[in-house]
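1. below are the sequence and a predicted model; questions follow.
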Amino acid sequence: MNDFKDKIEKFLEAVEIVTNSFINGIKEKNSSVHIYTHLDADGLSSGAILGKALYREKIPFQITVLRQLEKEEIIKISKKVKEFNNFIIFSDFGSGQYFELQNELILKENFNLFIVLDHHLPQNVSSKEDIDLIKDIHKKTFQWHVNPYFFRFDGSLEISGAGLSYFFAKSLNKKNIDLSPIAIIGAIGDIQNQGPNKTFFGLNSLILEDAQNSGLVEIKNDLNFSSIKPLNEALVISRRVEPLSKLNISAL
C-alpha cells in the first residue's frame, strides 16, 4: 500500500510539473491551444476533457482528431508552429512518437510549447520491464511528457489517455473533478474495466472514487453481458440468473 501511495505521489508531482509548463507557456506567449487527439473512444474522451477544462479557464482552443500521429503529421505540425504560435497538447498519443516530437519541434524549430499526455509505452520501449530505458526517457522529457510507465503504472490497464487528461485538468482547476465520468468512459473504451466485477484498479480507481464522491457516478451490481456473445449465451453463463431450463425459456 505504501508503494502504491508513493507511486501516486510521484505521478501527481509529474502532472503538476507539466501543468506548470503549460500555464507558464500560455502566459508567456498569450497563445491559444491546439489539441491533437486520437480517433477512438479514449482519444475523443480526452479531447472532451481538455476542451471543457480550457473553456472553463477562458483559453481559446481548437481540437484536431487524427487516426494516428504519424511522422508526416508531426512534420506538418512543425511547419505551422511558428506561424500560428499555438500551445499544443497531444493526448492519447505522443509517447510512441516522442523522439520525432523532440527532433521536429524542439531541435529543428526551437519550439517547446507543447505537452504530451499519453498512456502507451514510449517509443523504442518493447516492455514495461525495460525499466532503465523508461527512466532515461522520463529524465529527458519530464517537463512536457506524462506517461504512467514512468511511475510503474501499467498504461494498458491502470489508466487511459482520458485519465491522464483528467489528472491534468484537475491539476489546472479542482472544479474539473466534474469531468471524472468522461475519463471513466475513456477507460471503458480502452477495455480497462478489468478489476473485480468489471470495475477499475490503479489510477483509474482514483478517478472512479472522485466521480463517486462527487455524486456523479453510482456503482451497482448488475448483469454483465459480454460484448461478443449472443444474449442467450451470456445469460447461460451468468451465475446470478436461474438456468434457462428452469425459466422455461428455450432460447432468446
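-> Ah, there it is. This structure is a prediction, so every number in the text was calculated from the model and none was measured. Numbering: from 1, shown residues only.
2. hey, let's count contacts and neighbours off CA atoms from now on
-> Fine.
3. excluding residues flanking it in the chain, which one is nearest residue 200?
-> residue 193 (5.0 Å; C-alpha to C-alpha, 6 or more residues apart in numbering).
4. now do the contacts for residue 217.
-> Applying C-alpha atoms under 8 Å, 6 or more residues apart in numbering to residue 217 gives the contacts 181, 208, 211.
5. which stretch of helix or strand covers it?
-> Assigned by DSSP states H and E, residue 217 belongs to neither a helix nor a strand.
6. for the chain, which helix is longest?
-> helix 2-29 (DSSP state H).
7. same for that helix, what does it pack against?
-> strand 87-91, strand 114-117, strand 145-146, helix 161-172 (3 or more C-alpha pairs under 8 Å, 6 or more residues apart in numbering; DSSP states H and E).
8. distance from that helix to the middle of the chain?
-> 14 Å (C-alpha atoms, centre = their mean, to the nearest Å).
9. ok, residue 121 - how many residues close by?
-> 22 (other C-alpha atoms under 10 Å).
10. what about versus this one:
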Amino acid sequence: MIAVAENYEDELKRAARAIQEGSFFRIFSHYDADGVASAIILSATLKRLGKDFHLSFLRSMDNDVIREGGDATIILSDLGSDVSGLENIKGIIVDHHIFSSKNILMNLNPRRFGYDGTKEACSSTVAFLLSTRIDQTNEDLFPAFIGGVIGDKQNVGGFQGINLGIVSSLRQRYPAVKEISLVGKSIYEGIYLSIDPYFSGLSGNLEGARFFVEGLGIDPDKPILELQTDEKEKVVEALTLKLIEQDVAREGYETVVSDIFNFPELGLSSNLLFEYLDASGRNGRMGLPVSWFLGNKEALEEMKSIFAKFREEALEQVEKSLNLLRDIGNVMVTYVDNPFLAGITASTIAIYVARVKKPVIAMYRNKEYKISGRATKDLVAAGVDLSKAIGVAAREVGGHGGGHDIAAGGEIPFGREEEFLRIVNSVIGEQVGAAKGTSKV
C-alpha cells in the first residue's frame, strides 16, 4: 500500500471507517474522465461492501441537488472542495482542486496535506487511496485510477507524487511500456483521430494522415501495436518534427510517447480506456463506463461507438473554433457549439496552435455561458493562474468558477460575457505583470 503523509493517512482511515459504518450513500461526481473514473472506484468499493448507494453526475457543485441526498452519507467527487452552504450534511470530499473555504466536511483533498493537486494527485487518486484503505484487494481498481490520471494529464512528463507512488508500488502487477500515444485500428487512423497530440493538417484529415504514413514507407493500415521498432522510431521522429514545425507548447512534445498500461482483463490499454471514459462522460453517458466496470460487459461496444463519433466531432469543433478565435489582449477567446467540447477545444488550441502563446477561453452560449479556460506550463510559470482569474471574474458578474492554475472553468449569466472577459483579461495581465515585477494590463 502506498504510503502518504501521516496526517493524510489518518484522515483517509477516518473516511474509510465512516464508509464502513454507513448504510446508504449518495455519490455526486463530475462528468469528465477523472470524475467518471473516481465514480467507478467509489461505486465498486461500495458494491463490494454490500452498501446501498445512488450515483449522480453533475456539471458543477449544485447545493440544491446535493441537499436532496437527505440523511445519506454524501460523497462529493471531483466537484471542487468549496462547499459553503452544505454545513448540515454529513459527507466526504474526494477532490484535488484549489479551494479557499473552511473545511466543513471530511475533506480528503491532497492539497490540505502538502501535495500538489495539479501534478501529484487527482480525484481518482484520492478515491483509490480511500478504497485501498477500506480493503487492499481493491488495488485491482488500478485501471480506473490510471484512466483518471491520464484524463487530468497528470501522466504528461512522467508520474509524480502520490501517482508515482501508486504506479511504482503496483509495477509488477501492472507494468507499463513506452508506446506511441495513438489509438485506432491502424497507424494512419491513430494519427487521423489524434487530438492530444494534435497534428495540424493530419488530425481530422483522413487522406492527409494516410499520405503522411505512406511517405514514411510504412503500410498505413498496419496496426499500431504491430509496428517494428525501426518503424516506431520513424513514426515518432516524423510526428515530433511535425510538432516542432507547429511550434507547440513544450508539453505537446511529451504526449507523442507515453507510459501505456495494458489491461488484458479489460481488453483495453490505458490510453484507450481513458478515451472511452472521457467520450462517454462528455456525451452525457457517464453511467455507461461505471456499469461496465460493475459487470455490464455489453456496454463496451457502445463506448467504442461513442468514442469514434465524439472524436470526429471534437476535431471538427477545433477547426471551427480556430476560425472564431479572437485576441483580447492577454487572453484568446473562442466559442463552441457543444458545452462538453469546451475544455478539449481550449486545451488543443492553447498547446498545439503556434500563434496563440496565451491562455485560451472557450465559451458555450445557452441560457448562460459555460466557460473553459486552458493555459500551458510556460504560461503558469510566467504567473498565469486561471483558477483565480476565472473565479474572480465569474463571481464579479454573478457566476462561479475555479479549478487549477493551468485549467479552470465556470458558468456566468447570459449578457455578462463581455464584462467577464474584460475582468479575466485584466486579472491575467496583472498576474503576468506581478510575476515580471512590472505592470501589464
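-> Received the coordinates, thanks. Since we're looking at a predicted model, the values are computed, not measured.
11. report the TM-score for the pair.
-> The TM-score (TM-score structural alignment, normalised by the length of the first structure) is 0.69; 197 aligned residues with a C-alpha RMSD of 2.7 Å.
12. which of the contacts of residue 217 of the first structure fall in helices?
-> 181, 208, 211.
13. counterpart of the second one over in the second structure?
-> Counting by TM-score structural alignment, residue 208 of the first structure corresponds to residue 167 in the second structure.
14. what number of residues lie near its match?
-> A count of neighbours around residue 167 of the second structure, defined by other C-alpha under 10 Å, yields 20.
15. please report the distance of the spatially most central residue of the second structure from residue 111 of the second structure.
-> Nearest to the geometric centre of the second structure sits residue 152, at 3.1 Å (C-alpha atoms, centre = their mean). Taking C-alpha to C-alpha, to the nearest Å as the criterion, residue 152 of the second structure is separated from residue 111 of the second structure by 16 Å.
16. just say helix, strand or coil for whichever residue in the first structure pairs up with residue 64 of the second structure.
-> By TM-score structural alignment, residue 64 of the second structure lines up with residue 75 in the first structure. With DSSP: H, G, I helix; E, B strand; the rest coil as the basis, residue 75 of the first structure sits in helix.
17. next: the one 5 residues further on.
-> Each residue gets one of three states, and residue 80 of the first structure gets helix by three-state DSSP.
18. kindly provide the distance from it to residue 73 of the first structure.
-> Distance of residue 80 of the first structure to residue 73 of the first structure, given as C-alpha to C-alpha: 11 Å.
19. for residue 176 of the second structure, give me its contacts.
-> 259-262.
20. oh, I was asking about residue 200 of the first structure
-> Here residue 200 of the first structure is in contact with 158, 192-194, 208 (C-alpha under 8 Å, 6+ apart).
21. re earlier: quick one: closest of the helices and strands packed on helix 2-29 of the first structure to residue 8 of the first structure.
-> helix 161-172 (11.3 Å; C-alpha to C-alpha).
22. which strands and helices sit next to the closest one?
-> Packing contacts for helix 161-172 of the first structure, counted by 3+ C-alpha pairs under 8 Å, 6+ apart, involve helix 2-29, helix 41-56, strand 87-91, strand 114-117, helix 180-189, helix 203-213.
23. which of those is buried the deepest?
-> Most buried of those, by mean neighbour count (mean count of other C-alpha atoms under 10 Å): strand 114-117, with a mean of 26.
24. may I see the buried residues of whichever helix or strand comes after that strand?
-> Sequence order places helix 131-141 as the next helix or strand after strand 114-117 of the first structure, per DSSP H and E. Of all the residues in helix 131-141 of the first structure, those buried under the rule 16 or more other C-alpha atoms under 10 Å are 133-134, 137-138, 141.
25. then stretch 161-174 of the first structure?
-> For stretch 161-174 of the first structure, by 16+ other C-alpha under 10 Å, it's 161-172.
26. trace the lengthiest helix in the second structure over to the first structure and give me the residue numbers.
-> Assignment by DSSP H gives helix 299-323 as the longest helix of the second structure. For helix 299-323 of the second structure, there is no aligned range in the first structure, judged by TM-score structural alignment.
27. understood, closing this out.
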